[in-house]
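Asks: next input, structure requested:
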Amino acid sequence: MSLSAFIAQWGIAAVFLGCFFEGETAAILGGVIAHRGLTGWGETALAAFLGALLADQLWFLLARALPAESRAGRWLKARSQSGTGSALFRRLEQNHIALTLAFRFIPGTRILGPLALGRSSMSWPGYSLWNSLSCLVWAVLFTGLGYHFGQAAEAGLGRLHEVHFLGLLLVVALAGLILARLCHHLLHRR
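Replies: Got it, this is the predicted structure:
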């Protein structure tokens, strides 16, 4: 089986799982393989949307189900009562919708956002509605970026051989992971 056939067969599942577990890098890579014609862009964006949405819903519901005396429950409670944390949680209570729409686009908050919102007074149906909208915009944006990145790479480099295409995918994935780690480090350094 060639690399192209393998990606055509398993690419959508990989985008779904990648967006469930990681996020932006998987969505961008999905857009690149869609540009290559190995998957359709619409189905790739849908897989990114569903993976991101399912992960967010899982974290939100998990936060709701966490007993207050569990380790994670105590951690969230301590954060909500500390100086900076209490101000953050007060803002969260005042701006449920804005935070639900924004956290997916803020590096380092992909898991923390749904956990914090799950411990807030926001209703699950309200969260689901606004989170669905946010995930839809996010999936279209990042798979679209990947699609156009693939188009720009092809314009500059020509149609790549499978081996070179795999190398390009690996470079994009590595760059995405490094960028995500850098953003995470910078946010936590503050």
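Asks: going by C-alpha atoms from here, please, whenever you check contacts or count neighbours.
Replies: Fine.
Asks: residues in contact with Gln57?
Replies: 114, 128 (C-alpha atoms under 8 Å, 6 or more residues apart in numbering).
Asks: and the gap between the spatially most central residue of the chain and Ala72?
Replies: In the chain, the centroid-proximal residue (C-alpha atoms, centre = their mean) is Gly23; its distance is 2.9 Å. Going from Gly23 to Ala72 by C-alpha to C-alpha, to the nearest Å gives 23 Å.
Asks: then Val140?
Replies: As judged by C-alpha to C-alpha, Val140 and Ala72 stand 33 Å apart.
Asks: between those two, who's got more neighbours?
Replies: With neighbours defined as other C-alpha atoms under 10 Å, Val140 and Ala72 compare such that Val140 has more, 21 against 14.
Asks: here is a second sequence; please produce its structure as well for comparison:
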Amino acid sequence: MSSIADSILHLHGFTALALVFLLPFAESAVFVGFVFPGETAAILAGVLAYEGRISLAGGVVAVILGAIIGDTVGYEVGRHFGTKLIHGPLARWIKADHLRRTEDLLTRRGGWAVFLGRFTAALRVLIPGIAGVGRMPYRRFAFFNMTGGAIWGTGFVLLGYAAGASWHTVASTASTVGLIAVAVVVVAAVAVFVVRRRRRGPETGDRRTIAEVDAAGEDVQTVDLGGPT
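Replies: Okay, here's the model as predicted:
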């Protein structure tokens, strides 16, 4: 990955902008994120701007558009082909624990899972496709996708711009920091959920995960991915 990053940092102008768009786009659209994390591409966009090879505004826009459009494609791929891909060609790349966590997060948190997943590498690759498999309403997905993509893209490009020549250190800790931040938010959300549920009493309705429904041979369209938004 280091050699890829060094090659990107030798580019400039339109070619550099195209690449920092394509890498976040391909992360969940064609699952490149299993090999090259999108936040690294976003940080590199900031470094390129720091070195004067592209404009800072252009780098931010390219990364944000790549992230949002890529997740939209991932959602559509999941909607039409997701189950076959997850249990077929992609099975060797997807850890069972990551898949289970993604399904559970989407089932419980709905649109917020799309937003939070943007900040964690493993979830960022999986969530758009799983949201498509579970038929999350597209408007809900699009809102949280665009919001998360805009904040994530802007933040990591600016981080790369501020880091400059020290970007290696920033990139090595970016995923860990993102995971910790999401974990804190999820723990807080779960605590609020538990408190509210105790006050209301037990909920009714089918809240099974996608994997459970699929294993039972039922139509995955019936899975509830709405969750509180």
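Asks: if you drop the residues flanking it in sequence, what lies closest to the residue nearest to the centre of the first structure?
Replies: Ala52 (7.0 Å; C-alpha to C-alpha, 6 or more residues apart in numbering).
Asks: please, where are all the strands along the first structure?
Replies: In the first structure, no strands are found when defined by DSSP state E.
Asks: can you map out the helices along it?
Replies: All helices of the first structure, identified by DSSP state H, fall at 3-21, 24-35, 41-65, 71-81, 83-94, 96-102, 112-118, 124-157, 162-189.
Asks: from what I see, Phe115 of the second structure and Trp152 are in contact.
Replies: No. Counting by C-alpha atoms under 8 Å, Trp152 is not a contact partner of Phe115 of the second structure; they are 9.4 Å apart.
Asks: about what we covered before: ranking the helices of the first structure by burial, who's on top?
Replies: Mean neighbour count, computed with mean count of other C-alpha atoms under 10 Å, is highest for helix 24-35 among these, reaching a mean of 28.
Asks: residues in the second structure aligned with that helix?
Replies: Using TM-score structural alignment, helix 24-35 of the first structure lines up with residues 39-50 of the second structure.
Asks: neighbouring contacts of the matching stretch?
Replies: Counting by C-alpha under 8 Å, 6+ apart, stretch 39-50 of the second structure makes contact with 5, 8-9, 12, 17, 20, 23-24, 54-56, 59-60, 63, 153, 156-165, 167, 171, 174-175, all of which sit outside it.
Asks: next one: Phe119 of the second structure from His10 of the second structure, what distance?
Replies: 27 Å.
Asks: just Thr169 of the second structure next, same as before
Replies: Counting by C-alpha to C-alpha, the separation of Thr169 of the second structure from His10 of the second structure is 19 Å.
Asks: repeat that for Thr102 of the second structure.
Replies: Distance, Thr102 of the second structure to His10 of the second structure, by C-alpha to C-alpha: 36 Å.
Asks: what of Phe143 of the second structure?
Replies: Phe143 of the second structure is 35 Å from His10 of the second structure, by C-alpha to C-alpha.
Asks: what's the separation between whatever residue of the first structure lines up with Arg118 of the second structure and Gly144 of the first structure?
Replies: Matched by TM-score structural alignment, Arg118 of the second structure corresponds to Arg104 in the first structure. To Gly144 of the first structure, Arg104 of the first structure is 16 Å away according to C-alpha to C-alpha.
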